[in-house]
Every structure is written in C-alpha cells, then in structure tokens.
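Participant: sequence-free structure coming up:
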C-alpha cells in the first residue's frame, strides 16, 4: 500500500465504517479485499504483510501517521486526490471513458465552488494513470502583459505548456510574424510537442471564462481550440490531443459560439449534491444524523457542495446544527465570509444587485435579462427553472432580502 493516497484513504474509510478492522487489514494480502478491486493490476506487486510483525511497526510502514490521525478537511479550494471527503459525481465514469478517446473534448460548466476544479483534477489524474502526458493551466495566471494582445497571450500559453512538460520553450524558432499568431501557436503545439511525445497529451484549462471579456484574445484563442478539435477528425497526429475546459458562465461576450469549443464535445454541468450524496459525505465525517436533520440543513443551503462541506466541518469541530442554522445569515455565522464576498461583488454592480433583489423578494420564479442571469449563475446565486430563475438556496434569500433593500426599484 505504501503511501498511495487512494488505498490509504479507502482503508481508513472502511475502518471508520467498521467494515473491517486494522488488524484484519494489516494481516491479509491486499488482493483478497473487495474494497481494493479497482487496484487489482497494481496489487500483484504489493508486499504481503507478515502477521508476525507488531501492528505498530506495520502501521508505520503502511499508513502514514498524518493520514491515520487526519480529521475532516477544511473545505478550501479543490478537494485533494484521495480525500475521503470527495463526492464522486455520476458523470465521472463517462468523463474517464471520454478522455481516453482520440481527439476528446470535455467542457465542464458550473458556478464557483461547485467542484469544477476537483473534477478536472481527477480527469487529469485518470489520464496520467493511462500513461498520457498532462498539463493543467489556470488562465487566471496570465498577467496583464500576456493579456495585452493575442500574440503575447499565445506565446505565454505555449511557454506555460512547455514548462509543465519540462521541455525547452523554443518559441522564436516557430514564431514568424508573417504567418500569424494562431498559425504559429498551432505549428508549435504540432511540431514541438505532439510530434515529439510518445503518448496522448491532455490539456486541461481552468477558468477559461476570464478571457471572455477580451474579444480579440477570446475569439482567436477559442477558435484555435475548436480548430484543433476538428483537426483530430482527419489528422492522426491531432488525435493525440485531448482537451478539458472549465468555466462558470455562458456569457461569452462577443465570441462566436460556432467557432469555439463551447458547443461540441462532452458537456458536463455540475449541479448540487443530492440528499443521498450529503448522507454519504456525513458518513465520511463520521456523523450519524436522522433524515430530518439532513432535511433541516438542506432546507437552508440546498445541496451546494461548499456550503454543505463547511457545515459538516464546523459540526465536527463541535458546533451544533441548531446553532449553525440560527446564526447562518448573521455576521457571526460560519457563512459570513462567503456571504460578504457576494455582497461586495453585488455592491460594486448596482444593476446586478437590483436584479438579484427582485429574485430574493419574489414569491415565485421570475425572468431577468440574459446578462444578469449569466452573471448571477456564475456567482452561484441562482438556479434556473425554465426561462425563469430562483435563489439557489434559502440562505441567499434570507441574507440578501434585507441587505439589498436599498437597490429596490422606487
């Protein structure tokens, strides 16, 4: 087992659920455990632990002390690989199947803090286990200088890919002014990367919507990605490139959607956790609740992944469910930072604040301008019901009803 995170976390989970014991786990060959069935190809090389070894020494050899003693994780950023507190989505097996196909394109859409990056991480990890080259790049890492023109952005893009693949960035060798930036970038990826790799390359791009507001870059960059995807249909070399893109909004600005990757490939839209998924997450936190208690929590925060995980983490620290719910919309509650960030964003955009005030004060679903729908959806504040919208959860309705009162139409 060594320090393999999946095996370690799976083992701990089974011990916590009392489906096996530490003694049984340590004294049995790994390939005899059904819980490790997904890892059979690797277990033939795993050492058999001698029953004569003292449990303490075996524990040190097979389960790191930090992992054995680790409690619930504070939900910050993406959920790390091997975490007990990750909830697998039903779409994931299909994502893993798709990324193995020539010329694959997966596009993940969801508001902030709904799990886009966590899913992307697992797709990339799966591809890595298949022996593929992988590059993850968050476009928000591009600095102002790189965003000053399409040419500079594509040079930055190629340099980042090369660095992550540990290859020299021979940009000047492939960049000729008369050929144009898109042609130069395409030639670089084809000749300098794909031609020299002996396996498929997965390029995973996170937060791509940050360039939607830059028309020149957005149109050129996304039309190029679409071109690469189309090339895979007729050119064998381009079959080696697999794309994963993640974004939080459908407000594409002036981007021509038909010359972009946003209407092809496998669409993945991440929603909220179901009650069953929340119950599973509670089990991982070693919490035993009645269905009525789960309903109480979800009546306030819905199935919002971040809000659910933060609640369970704080309850594991000793906070009661009653206190959590009583203080949820106050400045002393656990959601204060989360809610305040949304408040600051709305306060900086009065028209958006006015639109959301209409949503939280309405007694039924209402219609908004498409621009406001896109922005509020990307923030995670609303859900759609047909052509209308409602607050994503009661927490948002209660918190913003009063605070957005100054933006009410007079």
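Facilitator: Good, I have the coordinates. Since the structure is predicted, the reported quantities are computational estimates derived from the model, not experimental observations.

Participant: Only C-alpha atoms from now on, for both contacts and neighbour counts.
Facilitator: Will do.

Participant: List the buried residues of stretch 397-405.
Facilitator: For stretch 397-405, a neighbour-count test (16 or more other CA atoms under 10 Å) marks 397-401, 404 as buried.

Participant: Sort out for me which of the residues you listed are in strands.
Facilitator: Among the buried residues of stretch 397-405, no member is found in strands (DSSP state E).

Participant: Reformat those residues as CSV; add distance to residue 326.
Facilitator: Formatted as CSV, those follow (distance: CA to CA, whole Å):
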residue, distance to residue 326
397, 15
398, 12
399, 12
400, 16
401, 17
404, 21
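
Participant: Go through the lengthiest helix in the chain and flag the buried ones.
Facilitator: As assigned by DSSP state H, the longest helix anywhere in the chain is helix 215-231. Across helix 215-231, burial judged by 16+ other CA under 10 Å covers 216-226, 228-231.

Participant: Figure out how far it is from the centre of its chain.
Facilitator: 23 Å (CA atoms, centre = their mean, to the nearest Å).

Participant: and that helix, what does it pack onto?
Facilitator: helix 150-164, helix 181-187 (3 or more CA pairs under 8 Å, 6 or more residues apart in numbering; DSSP states H and E).

Participant: Please enumerate residues in contact with the host helix or strand of residue 306?
Facilitator: Using DSSP states H and E, residue 306 sits within helix 305-316. Contact partners of helix 305-316, identified using CA atoms under 8 Å, 6 or more residues apart in numbering, comprise 72-75, 113-115, 272-273, 278, 282, 285, 287, 301, 321, 324, 334-335.

Participant: what's the following helix or strand after it?
Facilitator: Counting by DSSP H and E, the next helix or strand C-terminal to helix 305-316 is helix 321-327.

Participant: Show me how to select, in ChimeraX, the buried members of the contacts of helix 305-316.
Facilitator: One line in ChimeraX is enough to select the buried ones among the contacts of helix 305-316; burial here means 16+ other CA under 10 Å:
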select :72,73,75,113,114,115,272,273,278,282,285,301,321,324,334,335
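
Participant: Show me the contacts of helix 305-316 that map onto helices.
Facilitator: 278, 282, 301, 321, 324.

Participant: Now do the buried residues in stretch 282-294.
Facilitator: Neighbour count says stretch 282-294 has 282-286, 294 buried, by 16+ other CA under 10 Å.

Participant: again, but for stretch 86-101
Facilitator: 86-87, 95-96, 98-100.

Participant: Second structure for comparison follows:
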C-alpha cells in the first residue's frame, strides 16, 4: 500500500517510485560541480532532502566520470563511545571508511597513519585528501560528508577537519577534488575552539522550505490528479507545514487517500496527523527526533528548551545574536526553529501545536535521566553508600582548559569529574551537565531551571545535591534556589565554586568540590555555600574576594559546618525543617527591577521618568518597572535634603503600586536604624526595609516576593490593593533563615 502512495512517506532518500519535488538549487548545484572543483556547505533541517539531493548529485557526477564517496557521520562514527572518543580513533574511522569506498584495504590505511603519526592532525588530514587517496584514484573525486552535525558531541579534535578543509580549499582545482558538507547548521557553529573565527570558505547552499507560490504549488499538486481543486489543497497544505518537505509529503499522501475535495478540509487532516503522532500511531521517529537530539546535549538542552518555550509563548521571532551560540545551533539541529537571516521562530504551525508547553515540561523533567554517568565505576554500589547528584552549572570550577588556553564546558562530564577520583571515595556520583555559563551570565530564568532540576530529582534517592557555579553570582543563585525550594527542604543542596580552574595543582577547585560532596552526604537540610573549609547558609553569605581562596563570608557568628578531618556541624544553628509539609517549588522571580546604589550626587530626577512608564497603557509590559531597590552605603539611611532627597522617588513609586526595598552594604540592626532619622524616613515614606539580610539575599527575596504576590493576585487569593502589603509581609517573614534573628531575638513564623 505504501509503495502506491505518490509522495515519500519516510525520512532519508526519496525512492524512485515516489514523487521528488526538485528545487531550483538542485540543477544549479549539479551544473557547478560538473564544471568546477569546490567546497560546498549544504544546510537544511532534518528530513529536508539533503540525503536525497546528495545521492542524486552522486549519480549525476558518476555519469560524468567522477568517483563519489558518501560518508554519513551518524552511521560511520555516531556518538561518543570507546571507538571514537579520541582524535586518533575518530579519524581512523573517517580515513578507513573513505579508503574502503575507493577499494583500499584498512591495513594500508593503518600503515599510512603510523607513518604520518609525527605530523599534526591538520596536516595529516590534508595529506590524506591531497596525497593518499590520489595513489588509488586518477579521476575527479566528489566526497560528501553527510550528517556533519554529528561532530557536536565529540571533542575539540573534530575542529581539525574544518581547519584542514580551510588549508586545502584554494587547491581543490589542482587536486581535482570536490567536498560537500551536509548538515543542519553552518560549520562555523560546529567549531568548538574559542576565537577560531568563522568557517568562511566554500559555497554556502541552504535548502529552503517550499514556498506556497504558484510554482511550488503546481509541482506538489501534480501528485494529486484525482482532486479537482488540487492546487488550492496543495497551497493549504504548504501553509500548514510551513513548506517542510517531509510533513508536506505526508499531508499530500493523506489528502490523496482521504479524497478530500476542498482546502478547508486540510485542517482536519492536520488534527488527525497530530492525534496519531501523540498516540504513537505514526510518524513517531519524526516527532521523537528533536527530543533525542536535545537529550544528547544536556549541557545546553535546558537552555534550548527554555528558549523554545519562550518562542512558543510570545509568537514573535527573536534575534539569533541574543542566543548562546551552542543553544542556537542545538535548536537548529533539532529542527524546532526556522532561521531567516538573524530571525529565529518556531519551525511551522504543526510543530507549534505538537511541541507544546507540556512537551517542553516533560523534556525538562526527563533531561539527563537514565544515563550511566557514574564518575568512576571502580566501586560496586552498596546499600550503605550514599548517592550525590553533582550538577554542573559552569563557572571556573565547571569548565576545562582547551588547547588554545581558554576555558569551556567539558566535552565529557564523566571524564572531567573522573579526574577527581577522591569523589568516588565519598559517594556514588551522578553528574548532570545542566548548563555551562560564566557566573556573570546567570539570570532568574536559570535560577528556576536549577531549582526545577533539583525538585524533579528530590525522590531519586540522593542524599544531597552539589552544584558547581561561577563565584560572581553564586550567592544570588544559591539564595534564589533556597527561596524556590522553601522551608520544607529536608536534604542538603550545596553550592560551590573556585577561584582557580581544575588544572591548577595548588588551586581550590578540587578540594572545594570534594568537601562540597562530603557536605552533601551530611544531615544539613539547607541550601548552603561551601568554600574553602567552611559551609555557610546561602541566604546569609556574600562574596568578599575574587582571588583569595577564602572568597566568601557570612553575617552569622559561625558557619553551619566546618570541614576538617571530619565534618563538624553546628547543629544549634541549623534551620528547623517545617514538619508534616511536602516540599513545594515556587521558582518564579520578577526580574523587572531597578537597583540603585545610593551615592553622593545621585539625582533621583533621572529615574522618575521610568516610573511614568508603569502608568503608560501603551508601554510594552516587558519594560514596566515592577520594583526598586535602593542599596545604601550605611545603616539604611538615604539623602533626604533638597534636590538630592530620594523621598519623592519612593513616594511616587509606592503611589504607582511599585514596591521599594531599602538594603545596605552592611547588615542593619533594627535598634541601630531607629537611632538615625535618615534611616527611618524612607520607611515612613512607604519603603520596605531589608533588615539584616545580605544584599544578594535581599534582592533575590524581593524578586521572589513580588512574583509570589502577583501569583496570589492572579489566583484571587488577595485583592490587587493588598499586593504591596503582601510583599511587605513576605519581606518581613523568615522563610529559610535569611532574617537576622540573632539581633532581633525573635524568629517570625515560617511559611
């Protein structure tokens, strides 16, 4: 039955018995390759006809007297394993496959590789293409390297292939050699070394979506001879699929089988297709492929899914330049987005419907599950050994040195943490490459992602969690996770970082990681920060130095624990766990805040126009100020005289339902504040005091409190005019030990 359908019904090459709808670029490329020797960068999403076009080009060029080799990296090399996890192994597979296709024995390749072992990898690849294969072939050669995106999970050694092609590019005519790289993304995005520059050689060809213009409609409609209004039906299908070749073929087959007569019936075909796909009745591989691709790149998978969720929610394209390079590449590799110039949008209406918020949430929850990522398998897991989830968020501690001296995310997290064998003496380690970012690039959405990853694994048998993180924003992220997980947390969540990278022998990376892992096995039901030999409560910690190994300090009189030969826990100051209450996740943070550092000469009139935007009904909601933080240099006092007075700014903000928080570079004791009129004046004007909270904890809690109050308003649990009062109440309430009870003598009730 399937062979009688007019259109291709599966991925891969289009069969001879199926309709092949050519694009103008097909004939143009064939004509070029017949007359010139060139490097071609062929790009298109999955199931867009790259392989079919490659096969047809090989057939055309073989008829013209060329020798052709089609090397599919997915099948020849595949993902990282023991056969491909070094440059020597990877290129051995690469060389031997090409040699076999031109009739050369593997033994001859192995002998050649042995003789060339003293050469650099780039020179060796160049010599293989320039000299070795020419010993056996005296005709023009057309080499197709398909699925080039499969270099992504491999190490930096795959960069040598692109550098070698740069090297020989100018000599292709003399070598009588053409090379075509087929993939989803441009080779520039597949080069891993920082500062390597763009892959700016070769002829770039992008296979486009089919338009719904008359020419494309006529070609597609030719397979529907029995449908009277076939052109209108084809146009409606092309609109529904966004011109995606595979989905367009599927719906044309469905139209032929159903015998539809009008274009308005196409919507029904789409609904049936989506229902079948959701129930795994057909097209399962097609719709499972994006999730599989993203799951294979966990380090950027979380960020990619969050970006896709935003694209779906907003409906507006985003600028490609706003995305992390690896995230943009991954979304294109997965085929979820369409890139036109610098504009990124959801691929097509069918994808927008199938890959919905439930799908994104499910993939986020399952990210990194079911993987045998033990750091070291020397030990057999015993019932008395504890299990720790080690989450890499980036920072100096979570990055490895590259050949060019820069720091980048580890290619293989198992190998990376395997360089610290002492971890295996502490616990069974499950590493999770959640993200790999410099601390300064962390933002509130990342805080939510981290909290969600911990929450999703709360019942997976871990005694605790360790998170490696950049030190610049470590106190902010750790505080945010503490508020997101709340007062019912019953296990340790230990953040750590380092001032020096892992490869510095005398540095702090290894001891910090080992000690943090020790702490994650202890009865410390808190989110904490482990640095040097101390363990601090996250919401009472701040950074004090960017070089010394004692990089953090606390406002508490003593740390929660001290790591010596044993772990000495100060049980008397541990936060009591809220009993008989399940762990709840509240990971929303309001980021539309303005934080001003109060200094001599700060003119409040510069900021009053920002408040007017909040009342402007025409203003974009993304730019409405939702809160103001004034960080003072003293005990919470602000200028209150003449034009420098900040009181009008506070009153104006509160009048517009914008809360104002007063924090200090130094913890403020309530009895001290009462002695200073400039410290009480802002509170009388309607501002909220952060009290003895650290600046990072106060800011993060304020963002969390605003989001939580807005949640209550949206749920009709409080009236809109109670919003400011609710924010004030939350800020004065001790949630996770952030309130300075040592100075007040009282601990407000937990929530």
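Facilitator: Here it is on my side, so go on. Predicted model only: the values in this text are computed from it and were never measured.

Participant: returning to that earlier point: of the buried residues of stretch 282-294 of structure 1, just say which sits nearest to residue 169 of structure 1.
Facilitator: residue 284 (44.4 Å; CA to CA).

Participant: Residue in structure 2 paired with that closest one?
Facilitator: Under the alignment (TM-score structural alignment), residue 284 of structure 1 pairs with residue 223 of structure 2.

Participant: now its match, nearest residue through space, not along the chain?
Facilitator: residue 6 (5.8 Å; CA to CA, 6 or more residues apart in numbering).

Participant: Could you do residue 293 of structure 2 as well?
Facilitator: Leaving aside its sequence neighbours, residue 293 of structure 2 sits nearest to residue 334 (CA to CA, 6+ apart; 5.7 Å).

Participant: Count the residues that sit near the aligned partner of the one you found in structure 1.
Facilitator: Matched to structure 1 by TM-score structural alignment, residue 334 of structure 2 sits across from residue 379. The burial count assigned to residue 379 of structure 1 is 18, neighbours taken as other CA atoms under 10 Å.

Participant: Then the one 10 residues further on?
Facilitator: Look at residue 389 of structure 1: counted by other CA under 10 Å, it has 22 neighbours.

Participant: What separation do you get for the residue mapped onto residue 122 of structure 1 from structure 2 and residue 207 of structure 2?
Facilitator: Using TM-score structural alignment, the partner of residue 122 of structure 1 in structure 2 is residue 56. Distance of residue 56 of structure 2 to residue 207 of structure 2, given as CA to CA, to the nearest Å: 15 Å.

Participant: Likewise for residue 661 of structure 2?
Facilitator: Applying CA to CA to residue 661 of structure 2 and residue 207 of structure 2 gives a distance of 54 Å.

Participant: same thing with residue 287 of structure 2?
Facilitator: Distance of residue 287 of structure 2 to residue 207 of structure 2, given as CA to CA: 21 Å.

Participant: now residue 702 of structure 2
Facilitator: From residue 702 of structure 2 over to residue 207 of structure 2 (counting by CA to CA), the distance is 49 Å.

Participant: got it, and residue 200 of structure 2?
Facilitator: 19 Å.

Participant: shouldn't the match of residue 334 of structure 2 be in contact with residue 112?
Facilitator: Yes: contact criterion CA atoms under 8 Å: residue 379 of structure 1 and residue 112 qualify, at 6.0 Å.

Participant: which residues are common contacts for those two?
Facilitator: Listed contacts common to residue 379 of structure 1 and residue 112 are residue 248; contacts here mean CA under 8 Å, 6+ apart.

Participant: Flag every buried residue along stretch 353-366 of structure 1.
Facilitator: 353-361, 365.

Participant: In CSV, list the residues you listed along with secondary structure and distance to residue 171 of structure 1.
Facilitator: Below are those laid out as CSV (DSSP: H, G, I helix; E, B strand; the rest coil; distance: CA to CA, whole Å):
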residue, secondary structure, distance to residue 171 of structure 1
353, helix, 45
354, helix, 48
355, helix, 47
356, helix, 47
357, helix, 50
358, helix, 51
359, helix, 50
360, helix, 52
361, helix, 55
365, coil, 53
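
Participant: Just the closest of these to residue 128 of structure 1, please.
Facilitator: Within the buried residues of stretch 353-366 of structure 1, the smallest distance to residue 128 of structure 1 is 42.3 Å, found for residue 356 (CA to CA).

Participant: In contact with the closest one, which residues?
Facilitator: Residue 356 of structure 1 is in contact with residue 376, counting by CA under 8 Å, 6+ apart.

Participant: Quick one: map it onto structure 2.
Facilitator: Using TM-score structural alignment as the criterion, residue 356 of structure 1 maps onto residue 308 of structure 2.

Participant: between the ones in helices among the contacts of helix 305-316 of structure 1, which is nearest residue 67 of structure 1?
Facilitator: Using CA to CA, these come closest to residue 67 of structure 1 at residue 282, 18.8 Å.

Participant: give me every residue that touches that closest one.
Facilitator: Here residue 282 of structure 1 is in contact with 288-289, 312 (CA under 8 Å, 6+ apart).

Participant: conserved subset of these in structure 2?
Facilitator: Contacts conserved in structure 2 for these, using both residues aligned by TM-score structural alignment, their matches' CA atoms under 8 Å: none at all.

Participant: Could you export those residues as CSV, including distance to residue 146 of structure 1?
Facilitator: Shown next, in CSV, are the contacts of residue 282 of structure 1 (distance: CA to CA, whole Å):
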residue, distance to residue 146 of structure 1
288, 51
289, 51
312, 41
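
Participant: which residues does residue 55 of structure 1 contact?
Facilitator: Going by CA under 8 Å, 6+ apart, residue 55 of structure 1 touches 23, 26.

Participant: Would you map the helices across the stretch 51-200 of structure 2?
Facilitator: 73-76, 87-101, 106-115, 121-127, 159-168, 172-175 (DSSP state H, counting those that start in this stretch).

Participant: so what's the nearest residue to residue 176 of structure 1 once chain neighbours are set aside up against?
Facilitator: In space, residue 176 of structure 1 comes closest to residue 184 once its chain neighbours are excluded; the distance is 6.8 Å by CA to CA, 6+ apart. Counting by CA under 8 Å, 6+ apart, residue 184 of structure 1 touches 174-176.
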